[in-house]
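Undergrad: Here is my input; please provide its structure:
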Amino acid sequence: LSPSMCDRLCSTDDCMPGTGVYLRHGYIYSSLAGYVLRKNEGEELPVISVVRETEAQLLPDVGAIVTCKVTSINPRFAKVHILYVGSTPLKDRFRGTIRKEDVRATEKDRVETYKSFRPGDIVLAKVISLGDVQSNYLLTTAENELGVVVAHSEAGAQMVPISWFEMQCPRTHAKEFRKVARVQPEYLQA
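TA: Just a heads-up that it's a prediction; the model follows:
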């Protein structure tokens, strides 16, 4: 992703034209001011496009804090859809995985995925490894500020955190295990 305006981007021997570009004398040129996107579509030549700054897709990057929704769990990991990078909503859907060993910083061998997350939970996590087309982003919740921020009980009520590993339904007072994020009130944040 790099800025461009009416630049010669590449030869038609090296790339295929996408959106926001035009062909002239065997070369691909940018037809608007924006960012160059280069996508490899399988075995073919990469497709080169130019998008305006407002259309440039923000991507989850290593170290970024993301907000995601748990879609499924099994004993080894939780699958999630990444919804936000920081406070910016994503246009495209990105998948992530929180492995059992990346849930907590301590007692990693005693973590049970179903006692940390449930499908539908909203989780704050940090990106630890980038995915590719076939795989997911690897995420961690192994910091106090990371983990479940919104969960609903079986009765459908939004649950309230009562410790770093439990949430309670305000209607039924039933308790459920979660890896709870320690969310600081805004007036305490620097």
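
Undergrad: hey, let's count contacts and neighbours off CA atoms from now on
TA: Noted.

Undergrad: Would you enumerate the residues in contact with residue 127?
TA: 60, 61, 62, 63, 64, 65, 66, 137, 138, 139, 140 (C-alpha atoms under 8 Å, 6 or more residues apart in numbering).

Undergrad: would it count as being in a helix?
TA: No: counting by DSSP: H, G, I helix; E, B strand; the rest coil, residue 127 falls outside a helix, being strand.

Undergrad: In the chain, which strand is the longest?
TA: When the chain is parsed with DSSP state E, its longest strand is strand 88-99.

Undergrad: Any buried residues in that strand, and which?
TA: 94, 95, 96, 97, 98, 99 (16 or more other C-alpha atoms under 10 Å).

Undergrad: cool, and stretch 59-68?
TA: Neighbour-count burial for stretch 59-68, counted by 16+ other C-alpha under 10 Å, picks out 60, 61, 65, 66, 67, 68.

Undergrad: what's the fourth one in contact with, if anything?
TA: If I follow you right, that is residue 66. Contacts of residue 66 by C-alpha under 8 Å, 6+ apart are 60, 82, 83, 84, 85, 86, 124, 125, 126, 127.

Undergrad: Second chain to compare with the first, below:
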Amino acid sequence: TSERLGEKLCSLEDCIEGTGVYPRHGYIYSSLAGYVLKKNEGGQLPVISVVRETETQLLPNVGAIVTCKVTSINPRFAKVHILYVGSTPLKDRFKGTIRKEDVRATEKDKVETYKSFRLGDIVLAKVISLGDVQSNYLLTTAENELGVVVAHSEAGAQMVPISWCEMQCPRTHSKEFRKVARVQPEYLQA
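TA: As a prediction, the model looks like this:
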């Protein structure tokens, strides 16, 4: 829950003060606006702290739109690093997988991952199942708004989308296949 500056959090009998809080008249109050964290650190009482919104660890949830970078590709899937959830950059590295069948909504059996993504592409995707330390998050690009948003050609130039499945190099005019996103402005990262 989000707390306001100066809000009473608990009694000093129930909690130990951590960061972002101060004691007064037997109670612990929030010294900044943010989120309350209670941790049992082996002592009798939990330690209560308040952290700013930007300091909380954001996790990719099912249904979240994420921005990721392609790190490896094989015929069955593309592996990615998740960089942003919505417009918030992630502190920790989360890995994701876009399976061949989750690349697009139609003609899934005809999808070729090499014609959808390339190494280094920046992709907008949606989380369809949660990962953990051992496994990756499962992602999909099977919506018009999802797919490759930034790609560089063999010549190193940033390519321009020319259809939902092709991008073109402005330098050499060569075309490359991609699963191109029809980008909504709110998802664009600066």
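
Undergrad: List the TM-score for the superposed pair.
TA: Overlay of the two chains. TM-score (TM-score structural alignment, normalised by the length of structure 1): 0.74; 168 aligned residues with a C-alpha RMSD of 3.3 Å.

Undergrad: counting contacts, what elements does the longest strand of structure 1 pack onto?
TA: strand 77-85, strand 137-140 (3 or more C-alpha pairs under 8 Å, 6 or more residues apart in numbering; DSSP states H and E).

Undergrad: Can you check which part of structure 2 it sits on?
TA: Mapping strand 88-99 of structure 1 onto structure 2 (TM-score structural alignment) gives residues 88-99.

Undergrad: For the matching stretch, which outside residues touch it?
TA: Stretch 88-99 of structure 2 is contacted by residues 57-58, 76-84, 131, 136-141 when judged by C-alpha under 8 Å, 6+ apart.

Undergrad: Sort out which of those are buried, if you could.
TA: 77-84, 131, 136-141.

Undergrad: May I ask which helix or strand encompasses the nearest residue to residue 83 of structure 2 once chain neighbours are set aside?
TA: Leaving aside its chain neighbours, residue 83 of structure 2 sits nearest to residue 68 (5.1 Å; criterion: C-alpha to C-alpha, 6 or more residues apart in numbering). Per DSSP states H and E: residue 68 of structure 2 is located in strand 65-73.

Undergrad: With structure 1 overlaid, report how far that strand is off on average.
TA: With mean C-alpha distance after the TM-score superposition for structure 1, strand 65-73 of structure 2 departs from structure 1 by a mean of 0.5 Å once superposed.

Undergrad: show me what contacts the residue nearest to residue 33 of structure 1 when sequence neighbours are not counted?
TA: Nearest residue to residue 33 of structure 1 in three dimensions, chain neighbours excluded: residue 5, at 4.3 Å (C-alpha to C-alpha, 6+ apart). Residues near residue 5 of structure 1 by C-alpha under 8 Å, 6+ apart: 30, 31, 32, 33, 34.

Undergrad: try it again with 7 Å
TA: Residue 5 of structure 1 makes contacts with 30, 32, 33, 34, as judged by C-alpha atoms under 7 Å, 6 or more residues apart in numbering.

Undergrad: Likewise for residue 102 of structure 1?
TA: 140, 141, 142.

Undergrad: what's the spacing between the longest strand of structure 1 and its chain's center?
TA: In terms of C-alpha atoms, centre = their mean, to the nearest Å, the centre of strand 88-99 of structure 1 is set 3 Å apart from its chain centre.

Undergrad: what residue is smack in the middle of structure 2?
TA: Centroid-nearest residue in structure 2, with C-alpha atoms, centre = their mean: residue 85, separated by 3.0 Å.
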